[in-house]
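Asks: Predicted model and sequence below, questions to follow.
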Amino acid sequence: MNMKLAQFYHDNRLKIGQIKEDRIFSIRFDGDLLTFIQEWPSLNISDTPLSLTEIQWLPPIHNPSKIIAIGLNYLDHVQESKGALPESPLVFAKFPNTLIGHEAKIVWDETITQKVDFEAELAVIIGKKATWISEDQALEYVFGYTCANDVSARDLQFGDKQWVRGKSLDTFCPLGPWIVTADELRDPQNLKIQCRVNGQVMQASSTHMMIFPVARLVHFLSKHFTLLPGDIILTGTPHGVGAFRKPAFYLKNGDKVEVEIERIGCLNNGCESR
């Protein structure tokens, strides 16, 4: 199954589709993309494509059992944070209420946070149940990859001394636009990754800079909790986040954020503060 798959609204219905160039072909399937991953049905694709401008994008997965995130997984990000090099993956969680799709808005209340930051990340989508799997086998359990923005309220994150609240505000995990299936992207460790705010490059790196590569992360996580189809793993962000810039840079109302990953696509989201 070599393709790009998306989830979207059209004609007041949730649909899934296959992306081909600048068009999307609906897949005739009674369910969401998570159910599609679980069931792996034979494809029944519409002959009539839709323009990408005709649809409302949804996160490719909107109801995972888990969103697992990895902190400090790029050497240059560890250095800019002045943190210690982790001996094992630093694991935390985000809640599903954070998920939004391509072209949706990142929204926050200024009475809750005034230090909203961006983090461009490669997201891994699990394809089948994984428990205590070896690193050599780990990529066989990956359904595909997409772009993510691990949006973070730094005042809450640093003030709380733990990360759940600052990482889990509504809309704080843009995901998409689509999933590139793993058979189309066999090496996730050689992808350029970039974040732009209002067209200005803020982060530019490569996934080969990860301290713990994707296969090792899947192996490590599967030893601690069972991974299920549709689970999302955010694999960490490179250097350039706003909090560690001099002076610090935070998102504001009206900003446009882009996360682009080579061979996957570009995730675009506006910002709205209230």
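Replies: Yep, that arrived.

Asks: rest of the way, CA atoms for contacts and neighbours
Replies: OK.

Asks: what sits up against stretch 118-127?
Replies: Under the criterion C-alpha atoms under 8 Å, 6 or more residues apart in numbering, residues 37-38, 141-152, 193-195, 203, 207, 214, 227-238, 241-242, 251, 259-261 lie in contact with stretch 118-127.

Asks: what about burial for those, which qualify?
Replies: When burial is judged by neighbour count using 16 or more other C-alpha atoms under 10 Å, the buried members of these are 37, 141-152, 193-195, 203, 207, 214, 227-238, 241-242, 251, 259-261.

Asks: mind listing which of those residues are in helices?
Replies: 37, 214 (DSSP state H).

Asks: Now do the helix or strand encompassing residue 159: distance to the chain's middle.
Replies: Applying DSSP states H and E as the criterion places residue 159 in helix 154-160. Put simply, helix 154-160 sits 21 Å off its chain's centre (C-alpha atoms, centre = their mean, to the nearest Å).

Asks: do the same with stretch 203-221
Replies: On the basis of C-alpha atoms, centre = their mean, stretch 203-221 is displaced by 14 Å from the centre of the chain it belongs to.

Asks: try stretch 245-258
Replies: A distance of 19 Å separates the centroid of the chain from that of stretch 245-258, by C-alpha atoms, centre = their mean.

Asks: what's in contact with that stretch?
Replies: 114-118, 195-199, 242-243, 266-273.

Asks: and here's the other structure:
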Amino acid sequence: MKLITFRHADGSRVGALAGDRVIDLHDAAGGRDMNGLIDDWPRLAGEIGAAVREARTTLPLADTKLLAPLPQPRRNVWCVGKNYHDHAREFAGSGFDSSAAQGAVPTVPIVFSKPPGAVSGPGDAIDSSLDPMASVDYEAELAVVIGKAGRVSASDDPMSFVFGYTLVNDVTSRGLQKQHSQWLLGKGIDGFCPMGPTLVTADEVHDVGSLTIACEVNGERRQHASLADLIFDIPTLIRTIGRSISLVPGDIIATGTPAGVGLGFDPPRYLRAGDSVCVMLEPVGVLENPVI
């Protein structure tokens, strides 16, 4: 199921996307937002499924405004740095890498976060003026959305914690990232975490490693990689984060970006006002954002 959060005439509500039609799930979800829907999914899944199958009235997607599937995350977005081999080498050689002590390819996952205020939705503008160093970069990433609370024990199957998958663009001020020798200030800027367009439930994705992620800037392909190329796979990331930190439903884990970021070109090819950047992965869809 492709779940969405959308704005219509009377406010924000959850729904499902079927082609170019939106199924309004507000009543079936009891008025819950996406966080609440994930919380109560074991009890609501049957009713939600029936509402999707039996939908008689739908809305044209063009008449709605898609928001981030989780427009107000409860906590910071968990992020993973240098998690594709080619990008790890690309970044290690850039002079911007404060984690270089681990070597070009990390031996353990590098985890940082983006605050909830960084989250924006499909079509929302990336404000390049918020980067005082004119060094705005893009990073296409698959994001895992957690559906079960608790710490991940040695006997747990980490994938049992997965509710579904979405996309994020881990937009970054490379200048701030380098200046402060850490990643939060360069990556946590307002609106620097576009997310969406859909949240695909885990039952729809049978083999994450078979998926391919891509990014285009102004129609030019910049990034393209298989999720099978992750250095640390999704179970490893969930276990690493959840071993000592209790996960909560609605937690978001961005799994890292492949090679081809703007920093990797000589000279760097950063985003500028007037650009359009698209992150793509089926079955999640296309996440497109203009730069202003």
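Replies: Ah, there it is. This is a predicted model, so every value here is computed, not measured.

Asks: if we can go back for a sec, could you tell me where the helix holding residue 159 of structure 1 falls in structure 2?
Replies: Following TM-score structural alignment, the aligned partner range for helix 154-160 of structure 1 in structure 2 is 174-180.

Asks: mind listing what's buried in that stretch?
Replies: Residues of stretch 174-180 of structure 2 classed as buried by neighbour count (16+ other C-alpha under 10 Å): 174-178.

Asks: residues in contact with it?
Replies: Outside of stretch 174-180 of structure 2, the residues within contact range by C-alpha under 8 Å, 6+ apart are 96-98, 131, 133-137, 183-187, 263.

Asks: Please repeat the previous calculation with a cut-off of 7 Å.
Replies: Identification of contacts with stretch 174-180 of structure 2 by C-alpha atoms under 7 Å, 6 or more residues apart in numbering yields 96, 133, 135-137, 183, 185-186.

Asks: What of stretch 195-212 of structure 2?
Replies: Contacts of stretch 195-212 of structure 2 (C-alpha under 7 Å, 6+ apart): 1-4, 66, 68-69, 119-122, 162-169, 225-228, 281, 284-287.

Asks: Just those: which are in strands?
Replies: Judged by DSSP state E, the subset of the contacts of stretch 195-212 of structure 2 located in strands is 2-4, 66, 119-120, 162-169, 225-226, 281, 285-287.

Asks: Run through the helices of the stretch 1-150 of structure 1 in chain order.
Replies: Defined through DSSP state H, counting those that start in this stretch, the helices belonging to the stretch 1-150 of structure 1, from first to last, are 33-39, 75-81.

Asks: in the first one, what's buried?
Replies: Residues of helix 33-39 of structure 1 classed as buried under the neighbour-count rule (16+ other C-alpha under 10 Å) are 33-34, 36-37.

Asks: Looking at those residues, which one is closest to residue 128 of structure 1?
Replies: In terms of C-alpha to C-alpha, no member of the buried residues of helix 33-39 of structure 1 lies closer to residue 128 of structure 1 than residue 37, at 8.2 Å.

Asks: what residues does stretch 59-72 of structure 1 touch?
Replies: Surrounding stretch 59-72 of structure 1, the residues in contact under the criterion C-alpha under 7 Å, 6+ apart are 6-7, 33-34, 78, 89-96, 99-102, 175-176, 178-179, 230-236.

Asks: for that stretch, which positions count as buried?
Replies: Within stretch 59-72 of structure 1, the residues that qualify as buried are 59-64, 66-72, counting by 16+ other C-alpha under 10 Å.
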